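Q: sequence first, predicted model second:
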Amino acid sequence: MTESIRLRLDVSYDGAEFSGWAAQPTRRTVAGVLTEALGRLVGAETPLGLTVAGRTDAGVHATGQVCHVDLPAAAWTDLEASLLRRLAGLMPPDARVRAITPVPDTFDARFSATFRRYEYRVSDTPWGAEPLRRYDTLGWLRPLDLDLLNAGAAELVGEHDYAAYCKRKEHATTIRAITRLEWRRDPDGICVATVQADAFCQSMVRSLVGAMLAVGDGRRDPSWPGKLLTLRERSSEVTVAPAHGLTLIAVGYPAEAEYAERADATRRMRA
């Protein structure tokens, strides 16, 4: 068996022109362009075992995405000093590998992660989002009350079944643990939601944002988002916020010695 080395890749991308992370035969995806670039350096036939911390949807951005690949040790020896620079020349301008770090083979970008943190940006000015931020900021034409947004958010923190906010998948749990959910208004007036959890279901963050926006602009009571947690199927009352306002900003991991233990625990939880 060919000796290999596991590499952690820290990745950022503008999701506007991507059909999400996951490789699809006829669509442009982040995994697709990354695999193609690596294949040009180590051979297209080389299995990479590309594994990502979180599969972002079409249009969603990332400044803190993490994935891992397994490269033949000989290829790493040849490329170690130049791999980051070479990838910069091969990757499109809307996707970047920002760091490459050798890690133990117990590291799993998906299952070793302890949290994923997202931000969602909303402009509630009468004229909408600034043109230069139109790809990562939602324009909301109703004024938003920060206190109401945070009151609605408080109802959603903790470990719950978020079936009302998820696109359910067969044999997959919708129980998640949100450890942080809060809104702030930046100096430029933009409302920014920060949401952190051990993991998220498909469309969960955007559904949570959609519910909180209905509270923030006064159309719903602050207790409404929390009341939906009693449901065991997706709520038709929740509007999913558009993808372009959402950015994955960080993925957390335990100490190196705990990679395997964390991965095993996560696999048991997901089962």
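A: Nice, I can see it.

Q: CA atoms for contacts and neighbours, from now on please.
A: Noted.

Q: for the closest residue to residue 251 other than its chain neighbours, give me its contacts.
A: Nearest residue to residue 251, sequence neighbours excluded (C-alpha to C-alpha, 6 or more residues apart in numbering): residue 116, at 4.6 Å. Neighbour list for residue 116: 54, 196, 197, 198, 199, 248, 249, 250, 251, 252 [criterion: C-alpha atoms under 8 Å, 6 or more residues apart in numbering].

Q: residues near the first one, how many?
A: Counted with other C-alpha atoms under 10 Å, the neighbours of residue 54 add up to 22.

Q: same check on the fourth one?
A: A count of neighbours around residue 198, defined by other C-alpha under 10 Å, yields 17.

Q: buried residues, the helix or strand hosting residue 38. List them.
A: Secondary-structure assignment from DSSP states H and E places residue 38 in helix 30-42. Residues 30, 31, 32, 33, 34, 35, 37, 38, 42 are the ones in helix 30-42 that count as buried (16 or more other C-alpha atoms under 10 Å).

Q: what lies in contact with it?
A: So helix 30-42 is contacted by 13, 18-24, 44-46, 48, 50, 71, 75, 87, 90-92, 95 (C-alpha under 8 Å, 6+ apart).

Q: ok, stretch 51-63 next?
A: With C-alpha under 8 Å, 6+ apart as the criterion, stretch 51-63 contacts 11-22, 65-69, 108-111, 113, 116, 136, 203, 243-251.

Q: the structure to be compared is supplied as follows:
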Amino acid sequence: MRIRLDLSYDGTDFHGWAGQPGLRTVQGELTSALATVLRVPSVGVVCAGRTDAGVHARGQVVHMDVADPGPVDQLVRRLNGVLAPDVRVRRGVEAPPHFDARFGALWRRYAYRIADTPAAVDPLVRSHVLTRPRPLDERAMNAAALLLVGRHDFAAFCKQREGATTIRTLEQLSWARDDRGVLVGTVVADAFCHSMVRALVGCLVTIGEGRRPADWADEILRAAVRDPAVPVVHAHGLTLEEVAYPPDDELEARLTQTMARRSADEVST
């Protein structure tokens, strides 16, 4: 049976999603809890997005294949009884055979939160919001963000992994203030490469501080190489908010499309 689990976690004390020997990771905690609850040696899981160390999630999605999980609602309760308080399973459902948490996703939505005025700084959420000493110009940041939206090679904003493509479709990149005055960046793409969101935010924060013009973002993008002038902002301001999937009857087609496009991108790079 294929099971979908929706997770939330506070990334502060995790060394990212992916399991690493001797380090506490979200994947490690989840698979350990699953092995305990299901009374099996190990359980493999696939996630929608491998978040970096310190990055949080409200809408992480995973899938797994298990022989006899029992009632899924009971599985969720038992997992939450074993897991530490900084990671929760919010929902569990039986998924169609073609559901794939990673390759079946239509898009991922992240939010990056910045408190750039004294009134917006809240010590109660300091581990989830980046504090900056001076106000940022969100109009300049939005003007620059528009230059980055679309299907591009984002090599300038990614830590290159051997054999991996850096071509992505950035569907939305925008900034707005919430009711507390916190500046919230919304970033939506079909997928993200390593450190991409934090590098995009770092570029736009540099522009928002007035240290670079808006068209600098386009110059960086077109150069297609990492530039040390682009800072990678701290992880704690970033949260994976949501992952979207097509209707069940379109899952197989989406999986085929994603795999074909990924293969084509890897050949082109």
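A: In hand now; what should we look at? Nothing here was measured: the structure is a model prediction, and the numbers come from that model.

Q: can you pull the TM-score for these?
A: The TM-score (TM-score structural alignment, normalised by the length of the second structure) is 0.95; 263 aligned residues with a C-alpha RMSD of 1.3 Å.

Q: ok, back up a step: can I get the buried part of the contacts of stretch 51-63 of the first structure as one ChimeraX selection?
A: Per 16+ other C-alpha under 10 Å, the buried members of the contacts of stretch 51-63 of the first structure correspond to this ChimeraX selection:
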select :11,12,13,14,15,16,18,19,20,21,22,65,66,67,68,69,108,109,110,111,113,116,136,203,243,244,245,246,247,248,249,250,251
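
Q: just checking, which of the contacts of stretch 51-63 of the first structure belong to strands?
A: 11-13, 65-69, 116, 246-251 (DSSP state E).

Q: what does residue 213 of the second structure align to in the first structure?
A: Using TM-score structural alignment, the partner of residue 213 of the second structure in the first structure is residue 221.

Q: isn't that match right up against residue 215?
A: Yes: counting by C-alpha atoms under 8 Å, residue 221 of the first structure touches residue 215, with 5.8 Å between them.

Q: intersection of neighbour lists for these two?
A: With C-alpha under 8 Å, 6+ apart as the test, residue 221 of the first structure and residue 215 both reach residue 152.

Q: mind reading off the mean deviation between the helix holding residue 38 of the first structure and the second structure?
A: Comparison of helix 30-42 of the first structure with the second structure after fitting gives an average deviation of 0.7 Å (mean C-alpha distance after the TM-score superposition for the first structure).

Q: okay, that helix sits on what stretch of the second structure?
A: With TM-score structural alignment as the criterion, helix 30-42 of the first structure aligns to 26-38.

Q: now stretch 106-118 of the first structure
A: So stretch 106-118 of the first structure is aligned with residues 98-110, judged by TM-score structural alignment.

Q: now the end-to-end length of the matching stretch.
A: Start-to-end span of stretch 98-110 of the second structure (C-alpha to C-alpha, to the nearest Å) is 25 Å.

Q: how far out from the middle of the chain is it?
A: Centre-to-centre, stretch 98-110 of the second structure and its host chain are 11 Å apart (C-alpha atoms, centre = their mean, to the nearest Å).

Q: translate residue 192 of the second structure into the numbering of the first structure.
A: Checking TM-score structural alignment: residue 192 of the second structure goes with residue 200.

Q: tell me the contacts of the closest residue to that match other than its chain neighbours?
A: Nearest in space to residue 200 of the first structure, with sequence neighbours left out and distances taken as C-alpha to C-alpha, 6+ apart, is residue 176 at 6.8 Å. Contacts for residue 176 of the first structure (C-alpha under 8 Å, 6+ apart) come out as 159, 160, 161, 162, 197, 198, 199, 200.

Q: who wins for neighbours among those?
A: residue 162 (27 neighbours).

Q: residue contacts, that one?
A: So residue 162 of the first structure contacts 174, 175, 176, 204, 229, 232 (C-alpha under 8 Å, 6+ apart).

Q: and residue 4 of the first structure, by the same measure?
A: Per C-alpha under 8 Å, 6+ apart, neighbours of residue 4 of the first structure: 70, 71, 72, 73, 74.

Q: element containing the last one, please.
A: I take that to be residue 74 of the first structure. Using DSSP H and E, residue 74 of the first structure falls within helix 73-79.

Q: so which bits of that helix are buried?
A: Buried-residue list, helix 73-79 of the first structure, by 16+ other C-alpha under 10 Å: residue 76.

Q: for it, packing partners?
A: strand 4-13 (3 or more C-alpha pairs under 8 Å, 6 or more residues apart in numbering; DSSP states H and E).

Q: the strand it packs on to strand 246-252, inter-axis angle?
A: Angle, strand 4-13 of the first structure to strand 246-252, by axes from the mean of the first three to the mean of the last three C-alpha atoms, to 10 degrees: 150 degrees.

Q: which residues of the stretch 1-150 of the second structure fall in helices?
A: When assigned using DSSP state H, counting those that start in this stretch, the helices of the stretch 1-150 of the second structure occupy the ranges 26-38, 72-82, 138-146.

Q: how close does the second one sit to the first structure?
A: Per the superposition on the first structure, helix 72-82 of the second structure and its aligned residues are separated by 1.6 Å on average (mean C-alpha distance after the TM-score superposition for the first structure).

Q: residues of that helix that come out buried?
A: Buried residues in helix 72-82 of the second structure (16+ other C-alpha under 10 Å): 72, 75, 76, 78, 79, 80, 82.

Q: thinking again about what came up before, residue in the second structure paired with the residue nearest to residue 200 of the first structure?
A: That one, residue 176 of the first structure, aligns with residue 168 by TM-score structural alignment.

Q: double-check that that match belongs to a strand.
A: Yes: counting by DSSP: H, G, I helix; E, B strand; the rest coil, residue 168 of the second structure falls inside a strand.

Q: can you tell me how far it sits from residue 136 of the second structure?
A: 27 Å.

Q: which helix or which strand is home to residue 226 of the first structure?
A: helix 224-227.

Q: and if you look at residue 241 of the first structure?
A: Residue 241 of the first structure belongs to no helix or strand, assigned by DSSP H and E.

Q: OK, contacts around the equivalent of it over in the second structure?
A: For residue 241 of the first structure, the aligned position in the second structure is residue 233, judged by TM-score structural alignment. Neighbour list for residue 233 of the second structure: 198, 199, 201, 202 [criterion: C-alpha under 8 Å, 6+ apart].

Q: spit out the contact partners of the spatially most central residue of the second structure.
A: The residue lying closest to the centre of the second structure (C-alpha atoms, centre = their mean) is residue 240, at 4.3 Å. Listed by C-alpha under 8 Å, 6+ apart, the contact set of residue 240 of the second structure reads 51, 55, 56, 57, 58, 59, 60, 108, 109, 110, 111.
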